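[1] structure for the following, please:
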Amino acid sequence: MTETPAVFTSDPAALRAIGWPVTDDAGPETWRAAIAARPDARPARVVEQHRTGYIVVDGPDEPFSVESLGDWLRPPGYREGRTDPTDRPGVGDWLLVEGDRRHAKAVVLLPRTSAIKRGAAGEHYRQQLIAANIDVAFVVCGLDGDFNPRRIERYLLLVQGGGVEPVVVLTKADKGDPDEATTILRAAVGAQLAVVAVNAKDAASVAQLDPWLGAGRTAVLVGSSGAGKSTLTNTLLGLEKMKTSAVREHDSRGRHTTTHRTLIPLPQGGCLIDTPGMRELKPTGEEDVTDTFADIEALAAECRFRDCKHEKEPGCAVRAAVQAGTLDPQRLANFRKLSEEVAGAANRLATRRQQKAESKVQVKSLNKRLDEKYGKH
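    Prediction:
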């Protein structure tokens, strides 16, 4: 058995600065076959996504553009606009590219190690990729009118559903009490949740996030507009790269100063993806609610009936915890709400997949009949 060669034009340290995993210079096991099959290609990471192509980096040099992936890599239905947008590369994805920087072409999309998605707005089921190949998600929340444990639960559902470690970052300490907010949040969401309170404008305070930002690691910032994500990014970088703006006084809402997702190498050794503020957080149907509500699931195991709905059934341990004051009734209400949303999205996802499978069978059948009538060409 021959070893898979690691064919890189950049040295491993340069790749780790843009998030290449530190465990192995050749990358995760799932990438090695693709790398070995393309000995003339080199890895590059998507830092910006546009309609006609991608902006990528392959080390410390300036970003460059690559052509969109060829038709042979596009799933069936791409030209007709039926392909799920998450099937296309997005910010954080790793590509194998060929050619020099002036004529670079993407030839392979490497499998994702993790991905944060949400259900796109609108009546029809669609997924929207937020970021790919992420190690940690900083859920940024201001201690002004932005502080909302129930919305943080929703972020945690999407983040943990993508296989990403969550860390809640509380900003704007001058607008509230960080210790009190941390206590409220852990009581409402879970005692094991990592919560860090920072002054987003102070480098020494923001340095508390450095343990999550080492070489080869990728973090993503998510949160509402005006929560302080761009300010946090500027402080981590040590320069004013991202535009910032003040929030409205009456509701603490901010403008979308970040208008698109972008990946930025950090002096701490890792890299960061900043995202526009998200006001609608719809689940995709692929999330596991038990990841975010492990405390309720543990209580549910003590219920008298295995299929207990935690409503009027006798012997319900969940309602008993609410009555005893050890479980926040609003957390239980949000658990029910999110469980229903995830179940509904899962049903729509199953229907969509069934329709795509049936369409594929019909296309194959049609092609077979055409081949039989006119011969293969």
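
[2] when you work out contacts or count neighbours from here on, use the C-alpha atoms and nothing else.
    OK.

[3] for the stretch 201-350 of the chain, just list every one of the helices.
    According to DSSP state H, counting those that start in this stretch, the stretch 201-350 of the chain carries its helices in the segments 203-206, 229-237, 289-292, 294-300, 317-324, 329-374.

[4] and the third one, what other elements does it pack with?
    This means helix 289-292. Applying 3 or more C-alpha pairs under 8 Å, 6 or more residues apart in numbering; DSSP states H and E, we find helix 289-292 packed against helix 149-161, helix 329-374.

[5] still on that earlier bit, please work out which of the helices of the stretch 201-350 of the chain is packed deepest.
    Among these, helix 229-237 has the highest mean neighbour count (mean count of other C-alpha atoms under 10 Å), at a mean of 23.

[6] off-centre distance for it?
    Once both centres are worked out by C-alpha atoms, centre = their mean, to the nearest Å, helix 229-237 turns out to sit 19 Å from its chain's centre.

[7] ok, and what's touching that helix?
    Defining contact as C-alpha atoms under 8 Å, 6 or more residues apart in numbering, one finds that helix 229-237 is touched by 140, 200-203, 206-207, 221-223, 240-244, 257-258, 266-267, 272, 274.

[8] and with 7 Å instead?
    Here helix 229-237 makes contact (C-alpha atoms under 7 Å, 6 or more residues apart in numbering) with 140, 200-203, 206, 221, 240-244, 266-267.

[9] measure how buried Asp307 is and give me the count.
    If you count neighbours by other C-alpha atoms under 10 Å, Asp307 ends up with 10.

[10] returning to what we had before: so can I have a markdown table of the helices of the stretch 201-350 of the chain showing distance to Leu158?
    Converted to a markdown table, those look like this (distance: least, C-alpha to C-alpha, whole Å):
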| stretch | distance to Leu158 |
| --- | --- |
| helix 203-206 | 24 |
| helix 229-237 | 18 |
| helix 289-292 | 9 |
| helix 294-300 | 15 |
| helix 317-324 | 24 |
| helix 329-374 | 10 |
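
[11] which among the ones you listed is found nearest to Ala120?
    Nearest of the helices of the stretch 201-350 of the chain to Ala120, taken as C-alpha to C-alpha: helix 329-374 at 11.1 Å.

[12] and the nearest residue to Lys241 once chain neighbours are set aside, how close does it get to Ala104?
    Nearest non-adjacent residue to Lys241, counting by C-alpha to C-alpha, 6 or more residues apart in numbering: Asn234, 5.9 Å away. From Asn234 across to Ala104, the span is 30 Å (C-alpha to C-alpha, to the nearest Å).

[13] Asp146 now?
    Distance of Asp146 to Ala104, given as C-alpha to C-alpha: 43 Å.

[14] for Trp20, same thing?
    Counting by C-alpha to C-alpha - Trp20 and Ala104 are separated by 20 Å.

[15] following up with a second sequence; could you model it the same way so I can compare the two?
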Amino acid sequence: MWNGSARSRPWARRRPARRSSARKPSALPWRAATVARPSGRRHPPSPKHAVARPSLRFPASSAPHWRGMMPRLAEIGWNDFFEQAWERDFAGSGLIPARIASSLRGAFVLWTENDGDIEAPARPKLVRNPATKVCTGDWVALRLQPPVVEDVLPRRTKVARKASGSDTVEQVLGANVDVLFLVQGLDRDFNIRRLERYMTIAWDSGAQPVVVLNKADLCNDLDARMAEANEVAGGAPVIPTSAASGEGVDALLAFLTPGKTAALIGSSGVGKSKLTNRLAGGAVRDVGAVREADGRGRHTTVGRELIRTPQGWLLMDLPGIREVQPSGGSGVEQTFPDVEELIAQCRFSNCSHGSEPGCAIQEALETGALERSRYENYGKVQAELAVLEQKKDARLQGEAKRQMRKIHHDQRNRPRNR
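    Below is the predicted model of the structure:
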């Protein structure tokens, strides 16, 4: 009679005898020098791979600790904000903080405590997922053996827009920027409505915006352009410059101190690369020619790269932007405070600003207190953001439905215990 025991079931698989827990000491010298890792491969690397990067490997007793790197990290933007995030999320993890200086062939060039450049790939979640995708300026948690970016620290600021040609994806142009220079050319590039959109991106970023009116030496009505820019700058400084002669460069340098990160954003041909060379005190960027017909330039800057200057601050020259569409709405109120104030004065809270009685917008348009093109640009930005939010909601709902279908599918196909 079958009693359920293994003896009565000759086909049953017998469990092997338990081995002793005592392990023999390894005779391989590279095992003892391997730094313990809280997460990663179960077995240590082979001797062939253990010496693949000798300059980046060191025994556990001499492994650097990030606290000893504070003076050098501060030179590349480290501050109390990132220190608190590191203590909270990565203390004791065996990782070190590093900052992304640029991307190269699917990998990233990172700055660490020794002022050297380390090239390392990132985990797939930090490259493929738009919500967690790392970019130039990010502070990351780096594993040295082998070099790989494991995670990203919270961003203090981010310069972002809606990705060109995409419905809902946000494109982060640069992270952890302290001062954002919005560059407009005073030859044929000057467009006050475009500057309003740049201001929306700047206020939404969290960085300090500074409006730069470059090529002032080519402008015959500088005072009028300055007045127009001040009307839409929302209190941000407006500085005329000439990258060709160096005029106004000292005024821009006044916003920069050692350890701070500045970025230049603007259309192609406004002189960002030449202005970058002026600010950095040397030829760090190639300069392209500008077409005489329309004043437009080519995309001389095609990548995002952090540049260390002799003065001790960092500079990020962003590629020229053709499509300026904000990805968030928090900067609209600071860019259009006059329009927001007039809307609050309308008699009806749901006023469409058409033919309703007591509409403060219509009254301001009729009297000239509000420029019609400014109000129309405000309406376009609000409409774009509303459509973007609707598409985001639809995408999130679709992702949630797909996730639920996957869960139900897995549950139906799960083997049942008999």
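
[16] circling back to that earlier point, can you add distance to Asp307 of structure 1 and give the contacts of helix 229-237 of structure 1 back as a markdown table?
    Output for the contacts of helix 229-237 of structure 1, formatted as a markdown table (distance: C-alpha to C-alpha, whole Å):
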| residue | distance to Asp307 of structure 1 |
| --- | --- |
| Val140 | 36 |
| Ala200 | 46 |
| Lys201 | 50 |
| Asp202 | 50 |
| Ala203 | 50 |
| Val206 | 45 |
| Leu221 | 38 |
| Glu240 | 54 |
| Lys241 | 53 |
| Met242 | 50 |
| Lys243 | 51 |
| Thr244 | 49 |
| Leu266 | 48 |
| Pro267 | 51 |
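
[17] what subset of those is buried?
    With burial judged by 16 or more other C-alpha atoms under 10 Å, the buried subset of the contacts of helix 229-237 of structure 1 is Val140, Ala200, Lys201, Ala203, Val206, Leu221, Met242, Thr244, Leu266.

[18] picking up where we left off before, ok, Asp146 and Ala104 of structure 1, which is more surrounded?
    More crowded of Asp146 of structure 1 and Ala104, by other C-alpha under 10 Å: Asp146, with 21 against 16.

[19] tell me the counterpart of the more buried one in structure 2.
    Here Asp146 of structure 1 is matched to Asp189 in structure 2, going by TM-score structural alignment.

[20] so which of the helices of the stretch 201-350 of structure 1 gets nearest Leu185 of structure 1?
    Of all the helices of the stretch 201-350 of structure 1, helix 329-374 comes closest under C-alpha to C-alpha, at 10.9 Å.

[21] give me the angle between the closest one and helix 317-324.
    If you take axes from the mean of the first three to the mean of the last three C-alpha atoms, to 10 degrees, helix 329-374 of structure 1 sits at 150 degrees to helix 317-324.

[22] just to revisit the earlier point, what do we get in structure 2 for the residue nearest to Lys241 of structure 1?
    In structure 2, the residue paired with Asn234 of structure 1 is Asn277, using TM-score structural alignment.

[23] what's the first helix or strand after the strand or helix carrying Arg72 of structure 2?
    Using DSSP states H and E, Arg72 of structure 2 maps to helix 70-75. Moving toward the C-terminus from helix 70-75 of structure 2, the next helix or strand (DSSP H and E) is helix 80-89.

[24] counting by contacts, list what that next one packs against.
    Using 3 or more C-alpha pairs under 7 Å, 6 or more residues apart in numbering; DSSP states H and E, no helix or strand is in contact with helix 80-89 of structure 2.

[25] hmm, who's touching it?
    With C-alpha under 7 Å, 6+ apart, helix 80-89 of structure 2 has contacts from Leu153.

[26] give me the three-state assignment for the residue nearest the centre of structure 1.
    With distances taken as C-alpha atoms, centre = their mean, Ile116 lies nearest the centre of structure 1, 2.1 Å away. The three-state assignment at Ile116 of structure 1 reads strand, by DSSP: H, G, I helix; E, B strand; the rest coil.

[27] check contacts around the residue in structure 2 that it lines up against.
    The equivalent of Ile116 of structure 1 in structure 2 is Val159 (alignment by TM-score structural alignment). By C-alpha under 7 Å, 6+ apart, the contact set of Val159 of structure 2 is Val172, Leu173, Gly174, Ala175, Ile201, Ser205.

[28] next one: Arg225 of structure 2 from Phe181 of structure 2, what distance?
    Going from Arg225 of structure 2 to Phe181 of structure 2 by C-alpha to C-alpha gives 17 Å.

[29] show me which of the two is the more surrounded one.
    Using other C-alpha under 10 Å as the criterion, Arg225 of structure 2 and Phe181 rank with Phe181 on top: 24 against 18.

[30] helix or strand: which one has the more buried one?
    Assigned by DSSP H and E, Phe181 of structure 2 falls in strand 179-185.

[31] that strand vs structure 1, mean deviation?
    Average distance, strand 179-185 of structure 2 versus aligned residues of structure 1 after superposition (mean C-alpha distance after the TM-score superposition for structure 1): 0.9 Å.

[32] tell me which other helices or strands that strand touches.
    Secondary elements touching strand 179-185 of structure 2 (3+ C-alpha pairs under 7 Å, 6+ apart): strand 208-214, strand 261-265.

[33] nearest to Gly329 of structure 2, of these?
    Of all these, strand 208-214 sits nearest to Gly329 of structure 2, with 16.5 Å by C-alpha to C-alpha.

[34] and the closest one, which stretch of structure 1?
    Counting by TM-score structural alignment, strand 208-214 of structure 2 falls onto residues 165-171 of structure 1.

[35] still on that earlier bit, contacts for the strand holding Phe181 of structure 2?
    With C-alpha under 7 Å, 6+ apart, strand 179-185 of structure 2 has contacts from 190, 198, 202, 207-215, 261-266, 270.

[36] and the nearest residue to Arg88 of structure 1 once chain neighbours are set aside, how far from Val107 of structure 1?
    Among residues not flanking Arg88 of structure 1 along the chain, Arg74 sits closest, at 7.7 Å (C-alpha to C-alpha, 6+ apart). In this view, Arg74 of structure 1 and Val107 of structure 1 are 11 Å apart by C-alpha to C-alpha.

[37] which of those two has more neighbours?
    Remark: of Arg74 of structure 1 and Val107, Val107 carries more neighbours, 20 against 14, as counted by other C-alpha under 10 Å.

[38] what do we get in structure 2 for the more buried one?
    Val107 of structure 1 maps onto Glu150 of structure 2 when the alignment is built from TM-score structural alignment.
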